[in-house]
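J.: Show me how the following folds:
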Amino acid sequence: MSANDPAARLFPALYEGDEDAVVRLLRAEVSAEAVDEDGQSALYLAAVSDRPGIVRLLLAAGADPDRLSLGTDAPLCGAACGGHTEVVRALLSAGANPDTVEAFGFTALTWALRRGHTAVTEALLMAGAAPDRPGPGGEPPLVTAAHRGSVGCVRALLAHGAGARGEALAEARRLLGVGIEAELRERLARTHGPGHRSVTHRHPSPEGVTIEVQLLDARGRPFAGDDLQAGHTRIITLLKASTTRPGR
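T.: You can find the predicted model right below:
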């Protein structure tokens, strides 16, 4: 892609959030389906960069909301993973399939639940995302949300009739028994090997506390990390109440 090609100027404007420049380029007949030098679509990059205004401009100019960037990455999934609620709503309003499947069997709902993004989860479910569609490993969405420790995601799924409540209850109880820090260290050890020093951080969140464990290199610098929300006790209460109702 030549530097003189108008399409080449679309991507700097996108990253800078320059909506006026994007409008000018689209009016100059730069395709809303343009891709960068690596083959990533403009819509996908705007979605993962949390640029809702630019997402709307590209959609209005004809970008396909369900087109997979590089044949693997769905704009809706990228926005859901990042917790970019306004982008998710823009894509859904433009007709994005709430159950679009990208590489390795991931859907937007799977990403939202794995990251504990309640507002995104609610938007997807309201748009018709299947509350019981299994994740890439066959896990029910409610189990994913219970593992994450997101009270809001569990509540949203229950409100939309999600099943596997007994399995989700068992998972929340398991996490409470094992301990979140121990679970995170074990997950990191499986990926990066045992024996690394680690540090734990507790971050306030709208739902309570998110616990993060980081692995440290020989100089004491973090090089990997993982986190979970700490809502398992409240989740157990919600799930116990739901499983004692008639028909559950």
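
J.: only C-alpha atoms for contact and neighbour calcs from this point on.
T.: OK.

J.: What sits closest to the spatially most central residue of the chain if chain neighbours are left out?
T.: If you average the C-alpha coordinates of the chain and look for the closest C-alpha using CA atoms, centre = their mean, you land on Cys81, 1.8 Å from that point. Distance criterion CA to CA, 6 or more residues apart in numbering; nearest residue to Cys81, sequence neighbours excluded, is Trp111 at 4.8 Å.

J.: Alongside the first, I'd like the structure of this one:
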Amino acid sequence: MSTQEPPELIAAVYDEDETAVLRLLRAGADPETADGEGETALYRAAVNGAAGIVRLLLQAGADPDRLSSGSDLPLCGAASWGHTEAVRALLAAGAAPDLAEEYGYRALIWAARGGHEADLRALLAAGADPDLPGPDGAPPLVAAARRGSPGCVRALLEHGARGRREALAEARRRLTVDIEADLRKGLETGTPGCAYITDRREDEPGTTTVEVTVVHRGLPAVGDSGQTGHRAIAALLEAETEAEAG
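T.: Purely as a prediction, here's the structure:
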């Protein structure tokens, strides 16, 4: 590890202070610096979506595929939060698109689960396998259908993704689900005094993103989200399966 004030580099990354990061790297700070819990500067920058800092760390020699805290990949961190420019920067630096982090998650699964079409397309363009399953055994197409993102489903189909019948069954099943209630159930903490905040917005044309956040003692704790594009997905997959049968 470098002796050039690595804690200062970590602090600059946390603050998303690109100027300070550049100054510290030029002064000899180790781009592989990690904090006391093993979280690397590159991983934190990727999760924050600080693409400029991601590029600086990579140019200074940070390994795009180094595990942070022994378990987390920068590419997965960026893809899970929909930080497309950070995803592109990592891929351009040679990040392996199909590398798995702890529990078997890969960046493509994170993108599909989050409904991040631009990230998913960037990963597919970089050679990500459209069929590698997540830790639950479900392929990306099923994960995208469960999420309710027609854009992600369409991108995967364009790259020949398998599991179309399974994805169709999942989309049809989700048509009968109250998304907000389902998200709340999945976030139940059992802690007294928790409240829920629901936000609805249009992140993808033709669908509504429903985001539920648990609030404990006045502060946001955990959250999850889903989309309402299951009817469009079912129609899309029905057409695909009919074409296959024909």
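
J.: picking that back up, which position in structure 2 pairs with the residue nearest to the centre of structure 1?
T.: Taking TM-score structural alignment, the alignment pairs Cys81 of structure 1 with Ser80 from structure 2.

J.: Pro65 of structure 1: what's it in contact with?
T.: Under the criterion of CA atoms under 8 Å, 6 or more residues apart in numbering, the neighbours of Pro65 of structure 1 are 43, 59, 75-76, 91, 94-96.

J.: So which of those residues belong to helices?
T.: Of the positions in those, 43, 59, 75-76, 91 sit in helices, assigned by DSSP state H.

J.: can you give me the helices in structure 2?
T.: Counting by DSSP H, residue ranges of the helices within structure 2 are 6-14, 18-26, 41-48, 51-59, 74-80, 84-92, 107-114, 117-125, 140-147, 150-158, 164-174, 179-187, 230-245.

J.: To what extent does the first one diverge from structure 1 after superposition?
T.: In other words, helix 6-14 of structure 2. Per the superposition on structure 1, helix 6-14 of structure 2 and its aligned residues are separated by 1.6 Å on average (mean CA distance after the TM-score superposition for structure 1).

J.: next one: the third one
T.: Superposing on structure 1 and averaging over aligned pairs (mean CA distance after the TM-score superposition for structure 1), helix 41-48 of structure 2 comes out at 0.9 Å.

J.: That helix - contacts with which helices or strands?
T.: With contacts defined as 3 or more CA pairs under 8 Å, 6 or more residues apart in numbering; DSSP states H and E, the packing partners of helix 41-48 of structure 2 are helix 6-14, helix 51-59, helix 74-80.

J.: Output the ones you listed in a markdown table; the columns should cover distance to Ile197 of structure 2.
T.: Listed next are the helices and strands packed on helix 41-48 of structure 2 as a markdown table, based on distance: least, CA to CA, whole Å:
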| stretch | distance to Ile197 of structure 2 |
| --- | --- |
| helix 6-14 | 27 |
| helix 51-59 | 29 |
| helix 74-80 | 21 |
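
J.: which one of those helices has the most crowded surroundings?
T.: Ranked by average neighbour count under the criterion mean count of other CA atoms under 10 Å, these are headed by helix 74-80 at a mean of 29.

J.: from the middle of its chain, how far away would it be?
T.: 5 Å (CA atoms, centre = their mean, to the nearest Å).

J.: which residues are contacting that helix?
T.: Contacting residues not belonging to helix 74-80 of structure 2 are listed as 42-44, 46-49, 64-68, 84, 86-87, 90-91, 95, 97, 101, 105-108, 110-111, 113-114, 116, 119-120 [CA under 8 Å, 6+ apart].

J.: average distance between it and structure 1?
T.: Relative to structure 1, helix 74-80 of structure 2 is 0.4 Å off (mean CA distance after the TM-score superposition for structure 1).

J.: ok so, going back, which one of the helices of structure 2 lies nearest to Glu202 of structure 2?
T.: Taking CA to CA, helix 150-158 is the member of the helices of structure 2 nearest to Glu202 of structure 2, at 12.9 Å.

J.: can you give me how far the closest one is from the chain middle?
T.: Its chain's C-alpha centre lies 16 Å from the corresponding centre of helix 150-158 of structure 2 when counted by CA atoms, centre = their mean.

J.: and that helix with helix 107-114, angle?
T.: Here helix 150-158 of structure 2 points in a direction 140 degrees away from that of helix 107-114 (axes from the mean of the first three to the mean of the last three CA atoms, to 10 degrees).

J.: once aligned to structure 1, how far is helix 150-158 of structure 2 on average?
T.: Between helix 150-158 of structure 2 and the aligned residues of structure 1, the post-superposition mean distance stands at 0.6 Å (mean CA distance after the TM-score superposition for structure 1).

J.: Show me which parts of that helix are buried, residue by residue.
T.: Residues of helix 150-158 of structure 2 classed as buried: 150-157 (neighbour count, 16 or more other CA atoms under 10 Å).

J.: Dump the residues you listed to a markdown table, plus distance to Ala128 of structure 2.
T.: Written out in a markdown table, the entries for the buried residues of helix 150-158 of structure 2 read as follows (distance: CA to CA, whole Å):
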| residue | distance to Ala128 of structure 2 |
| --- | --- |
| Pro150 | 19 |
| Gly151 | 17 |
| Cys152 | 14 |
| Val153 | 15 |
| Arg154 | 16 |
| Ala155 | 12 |
| Leu156 | 11 |
| Leu157 | 14 |
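
J.: Between those residues, which sits nearest Asp131 of structure 2?
T.: Proximity of these to Asp131 of structure 2 was ranked by CA to CA; the top entry is Leu156 with 8.9 Å.

J.: Contact partners for that closest one?
T.: Leu156 of structure 2 sits next to 130, 140-141 when contact means CA under 8 Å, 6+ apart.

J.: closest one to Leu236 of structure 2 among the helices and strands packed on helix 41-48 of structure 2?
T.: Evaluated over the helices and strands packed on helix 41-48 of structure 2, closeness to Leu236 of structure 2 peaks at helix 74-80, with 24.6 Å, by CA to CA.

J.: Nothing else from me, thank you.
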